[in-house]
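> Sequence and computational prediction follow.
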Amino acid sequence: MTAVTSRSMHEDGTAVLPGAWGIGLRRGALELKQFFRQRDQVVFTFAFPIVFMTLFASIFSDDVEGAGITASQLYVAAMLAAGIMSTSFQSLGISIAIERDERVLRRLRGTPMPPAAYFLGKVWLVLVTGLLEAAVLLVFGTTLYDVDLPTSAVKWLTFGWIFLLGITACALLGIAISSVPRSGRSATSVVVLPFLVLQFISGVYIPVIGLPDWMLTIGALFPLKWMCQGFRGVFLPESAAVIEQAGSWEFGKTALVLGAWCVAGLVLCLLTFRWKDRRDG
């Protein structure tokens, strides 16, 4: 027996199942294939933030007083954060609820597949679609709205950890909220409503300088506000920091809040995630 064969077989001759990581990679490839085969979903996912960015940037195109930027440049960073949350929180919250309702999760749980592999597949889906979403929005932002890409490695490193912490926190919250809808049909309403509210109070549709303090205080409790602020700090000049509530980008606080939501989201997933629908007991 060769070394390769011996690693794939037990001593008694029975086959060794692939590990969670290997199966997770295969699940990720399958998730991506299924996603890109649904052309309407692909178009909606990537076009939605671009359309809204274009609308708001066209309506509010004046210069922001004392900030050295235009209002349209603000929307590029804000829509970047919203787009990432859309591909993670909203996408997972709805899709997992539908898979549970259609008993896909129940069937998967009855297979030898390690439970972790299912979530690894979702992670790969979220990472790839999130990166593509960010790339498309940055292309539009730099081409149409004069947003300058960072020239320093520090700024790109900052973008990297904000992206990773933000998409991780939002993905975990999406998995957690997927257990809230009573059926797959109600999943869209249950997931979209809080996401829509967060966009209004986190500086996505309305710049932070136009929001009352109580809204900013509530928005600061959630990841989206800090993702928006962090991306503004990466892609806008230092002069634009005057529009922030604290007058600075607060990168340290951004890391703290997003990291805390990663931990909180994981705890919520462990406490609330169900493989079966409520009617299945």
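Noted; the coordinates are in hand.

> Could you use CA atoms for every contact and neighbour count after this?
Will do.

> burial of residue 106, as a residue count?
Other residues lying near residue 106 total 17 when counted by other Cα atoms under 10 Å.

> Please compare the first structure with the one that follows:
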Amino acid sequence: MTAALQAPATRASSFGIGRTLRLGAARIGYETKVYFRQSDTLFFTFLFPVIMLTIFSVAFQGMGNIGANPDGSGGISQAAGYLPGMIAAGILLSGVQNLGTDIAMERSDGTLKRLGGTPLPVLSYFFGKMGQVLATSLLQLALLLLVAHFAFGVDLPTEPAKWMTFAWVYLLGIATSAVLGIAISRLPRSGKSATAVIIPPILILQFISGVYLQFALLPDWLQSVASIFPLKWMAQGMRSVFLPESFAAVEPGGVWNLAGAAIALLIWLVGGLVICRLTFRWIRKDS
């Protein structure tokens, strides 16, 4: 009788937080392997920022340095000017675009429905997705920095304070992007429409948020629109890390406004978590 009473307790404990974390860790490995086996995902999310950095750096190097003096001296190279924006774009692509399209396709082809019929906890599934985003984003970031430094001679920061800023902007940005990717996956009606629904808004945000165009050159009203969304703040935070302090003068208000970046990203993170909690289902209600 004692053994019979202890058995349910043992089985219950095996379905606790420890099991959830173990399954989540296993899902990270699985999701990462699947990610690198998809050639289209590799190009449009993992390699895309590196390719765009290379194209812009080579195409515009004949225009001279950004912020150079009238005599042509000083300033920073085109590669150094584009690097912060490409890092921010890579964060957004790794989270929002990657997870948004991936989960929408899994919901459409029945993968989520099948997972819903297994003992896999929803949290383990989320851990797997977000762990994959973090792992692949870090690899992408390392590749970006290596290409910028060794191929284009971009000097990386040496001050510890700069890298501390980089760390919190990156971690807050990647967490926000991953959560928003899960939330936005509810928008496409099918897996076939996922890329058409998700990629165009992401592309537009890159043009108005200081990734492909200098943010200071945009009209004031367009800067205000971009300030609503997280990519602008991630790009601004990365510019504070990789650009000279003198470049803060062309930012809105003449400062980097890192406090504003932190607040904006936290608002989007919390909002994304609320949406995920309210809307995530293994299957669509109208399916």
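Structure received. Quick caveat: nothing in here was measured; it's all calculated off a predicted structure.

> where do the strands sit along structure 1?
Per DSSP state E, structure 1 carries strands over the ranges 63-64, 69-70.

> out of those, deepest packed?
strand 69-70 (a mean of 19; mean count of other Cα atoms under 10 Å).

> which residues in the stretch 51-200 of structure 2 form helices?
Remark: helices assigned in the stretch 51-200 of structure 2 by DSSP state H, counting those that start in this stretch are 78-92, 98-108, 111-116, 122-146, 152, 160-184, 194-208.

> Residues touching the fourth one, excluding its own?
Defining contact as Cα atoms under 8 Å, 6 or more residues apart in numbering, one finds that helix 122-146 of structure 2 is touched by 20-21, 23-32, 46-47, 49-50, 83, 87, 90-91, 94-95, 99, 174-175, 178.

> Buried only: go through those residues for me.
Buried by 16 or more other Cα atoms under 10 Å: 20-21, 23-25, 27-29, 31-32, 46, 49-50, 83, 87, 90-91, 94-95, 99, 174-175, 178, out of those.

> residues in structure 1 matched by stretch 75-94 of structure 2, start to end?
Mapped onto structure 1 using TM-score structural alignment, stretch 75-94 of structure 2 covers residues 68-87.

> Revised request: answer the last question for stretch 108-119 of structure 2.
Counting by TM-score structural alignment, stretch 108-119 of structure 2 corresponds to residues 101-112.

> Let me know whether residue 74 of structure 1 touches residue 207 as I believe.
Yes - under the criterion of Cα atoms under 8 Å, residue 74 of structure 1 makes contact with residue 207 at 7.4 Å.

> The two: which is more packed in?
Neighbour totals were compared for residue 74 of structure 1 and residue 207, and residue 74 leads with 31 against 17 (other Cα under 10 Å).

> What residue in structure 1 is paired with residue 162 of structure 2?
Using TM-score structural alignment as the criterion, residue 162 of structure 2 maps onto residue 155 of structure 1.

> same question, residue 213 of structure 2
For residue 213 of structure 2, the aligned residue in structure 1 is residue 206 (criterion: TM-score structural alignment).

> count of residues packed around that match?
Residue 206 of structure 1 has 17 neighbours, counted by other Cα under 10 Å.

> contacting residues around it?
Contacts for residue 206 of structure 1 (Cα under 8 Å, 6+ apart) come out as residue 200.

> Please apply the same query to residue 247 of structure 1.
Residue 247 of structure 1 makes contact with residue 241 under the criterion Cα under 8 Å, 6+ apart.

> quick one: what's aligned to it in structure 2?
Across the alignment, which pairs residues by TM-score structural alignment, residue 247 of structure 1 is matched by residue 254 of structure 2.

> for residue 129 of structure 1, same thing?
The equivalent of residue 129 of structure 1 in structure 2 is residue 136 (alignment by TM-score structural alignment).

> Neighbours of its match, how many?
So residue 136 of structure 2, with other Cα under 10 Å, has 21 neighbours.

> how close does it get to residue 33 of structure 2?
From residue 136 of structure 2 across to residue 33 of structure 2, the span is 10 Å (Cα to Cα, to the nearest Å).

> got the contact list for the aligned partner of residue 226 of structure 2 in structure 1?
With TM-score structural alignment as the criterion, the equivalent of residue 226 of structure 2 in structure 1 is residue 219. Residue 219 of structure 1 makes contacts with 198, 201-202, 225, as judged by Cα under 8 Å, 6+ apart.

> same thing but 6 Å
201-202, 225 (Cα atoms under 6 Å, 6 or more residues apart in numbering).

> and which of those is nearest residue 262 of structure 1?
Distance to residue 262 of structure 1, by Cα to Cα, is smallest for residue 225 among these, at 14.9 Å.

> Is it correct that the closest one is in contact with residue 201?
No - using Cα atoms under 6 Å, residue 225 of structure 1 is not in contact with residue 201, being 7.9 Å away.

> what about the match of residue 129 of structure 1, distance to residue 123 of structure 2?
Plainly put, residue 136 of structure 2 is 20 Å away from residue 123 of structure 2 if you go by Cα to Cα.

> same check, this time on residue 250 of structure 2
43 Å.

> which residues touch the match of residue 162 of structure 2?
With contact taken as Cα under 6 Å, 6+ apart, residue 155 of structure 1 is in contact with residue 234.

> Next one: it from residue 34 of structure 1, what distance?
When distances are taken as Cα to Cα, residue 155 of structure 1 and residue 34 of structure 1 turn out to be 34 Å apart.

> Just give me the match in structure 2 for residue 260 of structure 1.
Using TM-score structural alignment, residue 260 of structure 1 sits opposite residue 267 in structure 2.
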